[in-house]
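1. pasting the sequence and the predicted coordinates here, then a few questions.
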Amino acid sequence: MRHLWSCILLIFLISCNSDGTNRNPFLQEVSFRFDLNLNLPLYSNLNTIGNPVYVGNNGVGTRGAFVMRTSFDTFFAFEASCPNHAPNNCSTMTLDGQNVVCSCEDYTYNLFTGEQLNRPDDGKRYYDLLFYRTTQSGNIITISN
């Protein structure tokens, strides 16, 4: 009986796989931590809901991050490199109101949801923006991965 349970457990462990289908193959998930002080003029837009800022400092994500206050006490941060191709000379997106646009293909993404707004209907897989963690402590917003 003990041998039977060992075989069942072994079969169960072998049959489990780490399904990487949700992982974006174009963007490396780099580890970083960066603090934004809301008292500084550079980040003053974050004191109002719906006013995003681009943080392009070295060591912040792959190509920087877009940060936006989405409610009174909630901030979202997303990778600034387009999630639907490998980083290249046109992949750093630009702000367009509360959206960001990739100049390579004109893909547009919403900063409230991270969702791609103009997803082609060609049967290929497309990725939404890569999300980064945000925490708030007083006037300091920390973005990290």
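-> Alright, I've got the coordinates.

2. okay, CA-based contacts and neighbour counts for the rest of this
-> OK.

3. which residues of this protein fall in strands?
-> Using DSSP state E, the strands of the chain run over 33-37, 53-55, 65-71, 74-79, 94-96, 99-101, 108-110, 131-137, 140-144.

4. quick one: the first one to strand 140-144, angle?
-> Pointing back at strand 33-37 there. Using axes from the mean of the first three to the mean of the last three CA atoms, to 10 degrees, the direction of strand 33-37 lies 160 degrees away from that of strand 140-144.

5. buried stuff in strand 33-37?
-> For strand 33-37, the neighbour count (16 or more other CA atoms under 10 Å) marks Phe34, Leu36, Asn37 as buried.

6. let's bring in a second one:
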Amino acid sequence: MKKTSLILSIFILLIFSNLTINSCSTREDTVNCFPNNPINVTLNLNLPAYNNLNYDSGWIYVNEQQSGTRGLIIVRVGNSFKIYDRNAPHICPDNNTTLEVKDNIAILCPKDGTRWILRTGQPESGAKTSLPPKTYTNFNFDPASKILNVYY
């Protein structure tokens, strides 16, 4: 009886261990250690802090509550937006992997110098990865009120 209970306990432990490992499996668009935090941000583009998003190629950092683990980079692209997570998609997060905008045209990973094109997210030549920054496509924009909602 004790042997059966022990085997059953080990079997159940293995099943739960496997479920836990699989729930953190590799994502196709980032490294497997990429944090997965909820995003729920509402921006009023009538406010001065978000004015850059009223113009094509304008961008801002968003570091509010519920804007991921390190914040977002939001870029106006024509009549739409590109929304990037500030965690480097190809390196496990540490102190030097928060993405930055450089010269209003590129996104830079300070840890290894990898650069992406700001408007498209495509890696520049010589990039250490073919992964683009994690991009969020769930957003609503009301042009009349200039309210941008980003969620994930």
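-> Ah, there it is. Only a predicted model underlies this, so the values are computations on that prediction, with no experimental measurement involved.

7. sorry, back to before: now the strands of the first structure in a markdown table, with distance to Trp5 of the first structure?
-> Shown next, in a markdown table, are these (distance: least, CA to CA, whole Å):
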| stretch | distance to Trp5 of the first structure |
| --- | --- |
| strand 33-37 | 45 |
| strand 53-55 | 54 |
| strand 65-71 | 49 |
| strand 74-79 | 46 |
| strand 94-96 | 56 |
| strand 99-101 | 53 |
| strand 108-110 | 49 |
| strand 131-137 | 41 |
| strand 140-144 | 43 |
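
8. so for Arg23 of the first structure, which of the ones you listed sits nearest?
-> strand 131-137 (11.8 Å; CA to CA).

9. quick one: that closest one to strand 74-79, angle?
-> If you take the same axes, to 10 degrees, strand 131-137 of the first structure sits at 140 degrees to strand 74-79.

10. what angle do strand 131-137 of the first structure and strand 65-71 make?
-> 60 degrees.

11. so which of the buried residues of strand 33-37 of the first structure comes closest to Tyr132 of the first structure?
-> Using CA to CA, the buried residues of strand 33-37 of the first structure come closest to Tyr132 of the first structure at Phe34, 10.9 Å.

12. in the second structure, what residue corresponds to that closest one?
-> Matched by TM-score structural alignment, Phe34 of the first structure corresponds to Val41 in the second structure.

13. what's Gln136 of the first structure aligned with over in the second structure?
-> In the second structure, Gln136 of the first structure lands on Phe141 (TM-score structural alignment).

14. so what's the residue nearest to its match when sequence neighbours are not counted up against?
-> Nearest residue to Phe141 of the second structure in three dimensions, chain neighbours excluded: Leu148, at 4.5 Å (CA to CA, 6 or more residues apart in numbering). Residues near Leu148 of the second structure by CA atoms under 8 Å, 6 or more residues apart in numbering: Thr42, Leu43, Asn44, Leu45, Phe139, Asn140, Phe141, Asp142.
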